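> Build the 3D model from these lines:
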Amino acid sequence: MSETAIRSAVAADAEAICAIYNPYVASTTISFEEAPVAAAEMAQRIADVGDAGLPWLVAERDGTVIGYAYATRWRARPAYRHAVESTVYLDPAASGQGLGASLYRELLKQLQAGGLHTVIAGIAQPNERSVALHERLGFQKVAHFAQVGRKFDRWVDVAYWQLMLPGSPA
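Coordinates of the predicted model:
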């Protein structure tokens, strides 16, 4: 198997990120978006995350982006500045190889280095693989909201997991 590299995302990765993300949009309730995201919009999202001083990472193998992870501010008001929401997506062909955990560990490392205190992950339910990944990394379930999303003519629950980053200010 080839070596996988994790690096910061750039605008030129937007098309590859869309190729990973848009099938989730089109055929699952993992994402609550209902229309495919264009590369230009994805490039803007990458820029917005960077402008907020947060990491957006990609995993690359043989020059091909096969997964990504990033963080966004949890809420807009200043008192929330130490909390972020995390996201990770993989090309389905790359799942089950530990890539999600590798991406997440690097994301968490960068968030911790950036002085963040807590990471929150919202997971549409059911999604056993995502729940298992988060719990393996130390996240704990903190909330479950019933029927807060509607996609494909059905209601979808969302649960939240939280991780306190070690060494962050008390």
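> Could you use CA atoms for every contact and neighbour count after this?
Noted.
> my guess is residue 16 contacts residue 67, does it?
No - counting by C-alpha atoms under 8 Å, residue 16 sits too far from residue 67 to count as a contact (9.1 Å).
> tell me, what residue is most central in this structure?
Compute the mean C-alpha point of the chain, and by C-alpha atoms, centre = their mean the closest residue is residue 87, 1.0 Å away.
> contacting residues for it?
Contact analysis of residue 87 by C-alpha atoms under 8 Å, 6 or more residues apart in numbering lists 69, 70, 71, 121.
> Is residue 58 within a helix or a strand, and which one?
Assigned by DSSP states H and E, residue 58 belongs to strand 56-61.
> OK, contacts around residue 133?
Applying C-alpha under 8 Å, 6+ apart to residue 133 gives the contacts 100, 101.
> State whether it is indeed within a strand.
No - Residue 133 is assigned helix when assessed by DSSP: H, G, I helix; E, B strand; the rest coil, not a strand.
> Please report how far it lies from residue 95.
11 Å (C-alpha to C-alpha, to the nearest Å).
> quick one: which of residue 16 and residue 67 has more around it?
residue 67 (25 against 18; other C-alpha atoms under 10 Å).
> hang on, the more buried one packs against residue 90?
Yes - with contact defined as C-alpha under 8 Å, residue 67 reaches residue 90; the gap is 4.1 Å.
> where do the contact lists of the two overlap?
Counting by C-alpha under 8 Å, 6+ apart, the shared contacts of residue 67 and residue 90 are 20, 99, 100.
> Quick one: the contacts of residue 87 as TSV, columns for secondary structure too.
Shown next, in TSV, are the contacts of residue 87 (three-state DSSP):
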residue	secondary structure
69	strand
70	strand
71	strand
121	strand
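> Output the residues you listed as TSV; include the columns neighbour count and distance to residue 40.
Shown next, in TSV, are the contacts of residue 87 (neighbours: other C-alpha atoms under 10 Å; distance: C-alpha to C-alpha, whole Å):
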residue	neighbour count	distance to residue 40
69	24	18
70	25	18
71	25	19
121	25	25
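> Could you also give me the structure for this second sequence? I'd like to compare it with the first:
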Amino acid sequence: METTPGPIRPATADDAAAIAAIYAHYVEHSVATFDLTAPEPGWWTAKLTDLAAAGWPFLVAEDSDGLAGFGYVAPWRGKPAYRQTVEDTIYLAPGRTGRGAGRALLSAVLDRARAAGARQVIAVVADGGDPSSVRLHAALGFVEVGRLRAVGFKHGRWLDTLLLQADLT
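The predicted structure follows:
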């Protein structure tokens, strides 16, 4: 079914179940995340509350079929000198890729991260054979800055992660 693009807005606790369902798909069926067990909606509610309290964006994209995806930034590391460096996360609901929602969502997340004081954004992308996340990030100015070899084991195979970085200054 074709969907109609909709708004991008801050996530709320009411979105937690849909966010959990989207993420659970990737936990169970892909190597896009190295999680082996999907967090429950309550975990996501706490995550969005914590990020909002810290001033970081957690956004959702909607379309005519409901929640099309979510994205946010979180601190890259806990040490104070890293306070202006964040890591982005973005996931689209199954069947919602390739329609521009990912680019619109990640663009909005990056704009709000910049406004919140982020200077550098890191993306940690599993190199599992699907280039879509790397292409999306590259389209928004991310460049590859490193590779961590065989750091994750999921679905019976060892996986690399690519480190991508964007300068928001």
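> hang on, the earlier thing: what's the matching range in the second structure for the strand holding residue 58 of the first structure?
With TM-score structural alignment applied, strand 56-61 of the first structure matches the range 58-63 in the second structure.
> Counterpart of residue 105 of the first structure over in the second structure?
Checking TM-score structural alignment: residue 105 of the first structure goes with residue 107.
> Unless I misread the structure, its match falls within a strand.
No - counting by three-state DSSP, residue 107 of the second structure falls outside a strand, being helix.
> how close does residue 78 of the first structure get to residue 56 of the first structure?
22 Å.
> Show me which of these two is the more surrounded one.
The residue with more neighbours, out of residue 78 of the first structure and residue 56, is residue 56; 25 against 7, by other C-alpha under 10 Å.
> doesn't residue 86 make contact with the more buried one?
No - in this structure, residue 56 of the first structure is not within contact of residue 86 by C-alpha under 8 Å, at 9.9 Å.
> okay, and the common contacts of those two?
With C-alpha under 8 Å, 6+ apart as the test, residue 56 of the first structure and residue 86 both reach 69, 70, 71.
> how far does stretch 75-88 of the second structure sit from the chain's center?
16 Å (C-alpha atoms, centre = their mean, to the nearest Å).
> which residues of the first structure does that stretch align to?
The aligned range for stretch 75-88 of the second structure is 73-86, by TM-score structural alignment.
> Helices along the first structure, start to end?
Remark: helices assigned in the first structure by DSSP state H are 14-27, 39-51, 99-113, 128-136.
> could I get the ones you listed as TSV with distance to residue 6 of the first structure?
Output for the helices of the first structure, formatted as TSV (distance: least, C-alpha to C-alpha, whole Å):
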stretch	distance to residue 6 of the first structure
helix 14-27	14
helix 39-51	16
helix 99-113	7
helix 128-136	18
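> Show me the one of those that comes nearest residue 158 of the first structure.
Closest approach to residue 158 of the first structure among these (C-alpha to C-alpha): helix 128-136, 11.4 Å.
> what comes up buried for the closest one?
Across helix 128-136 of the first structure, burial judged by 16 or more other C-alpha atoms under 10 Å covers 130, 131, 134.
> can you check stretch 25-38 of the second structure too?
Going by neighbour count (16+ other C-alpha under 10 Å), the buried part of stretch 25-38 of the second structure is 26, 27, 31, 32, 33, 34, 38.
> Ok, stretch 50-67 of the second structure next?
Buried-residue list, stretch 50-67 of the second structure, by 16+ other C-alpha under 10 Å: 51, 55, 56, 57, 58, 59, 60, 61, 62, 63, 67.
> so how far is it off the chain centroid?
Remark: stretch 50-67 of the second structure is offset 11 Å from the chain centroid, using C-alpha atoms, centre = their mean.
> what's the span of that stretch, first residue to last?
By C-alpha to C-alpha, one end of stretch 50-67 of the second structure lies 21 Å from the other end.
> Report the separation between the equivalent of residue 154 of the first structure over in the second structure and residue 151 of the second structure.
Aligned by TM-score structural alignment, residue 154 of the first structure pairs with residue 157 of the second structure. Distance of residue 157 of the second structure to residue 151 of the second structure, given as C-alpha to C-alpha: 10 Å.
> try residue 139 of the second structure
Counting by C-alpha to C-alpha, the gap from residue 139 of the second structure to residue 151 of the second structure is 26 Å.
> equivalent range in the second structure for stretch 4-22 of the first structure?
Against the second structure, stretch 4-22 of the first structure falls on residues 6-24 (TM-score structural alignment).
> which residues touch that stretch?
37-42, 44-45, 48, 57-64, 67, 69-70, 91-94, 105, 108.
> Could you pull up the contacting residues of residue 148 of the first structure?
Contacts for residue 148 of the first structure (C-alpha under 8 Å, 6+ apart) come out as 155, 156, 157, 158.
> Cheers, nothing more for now.
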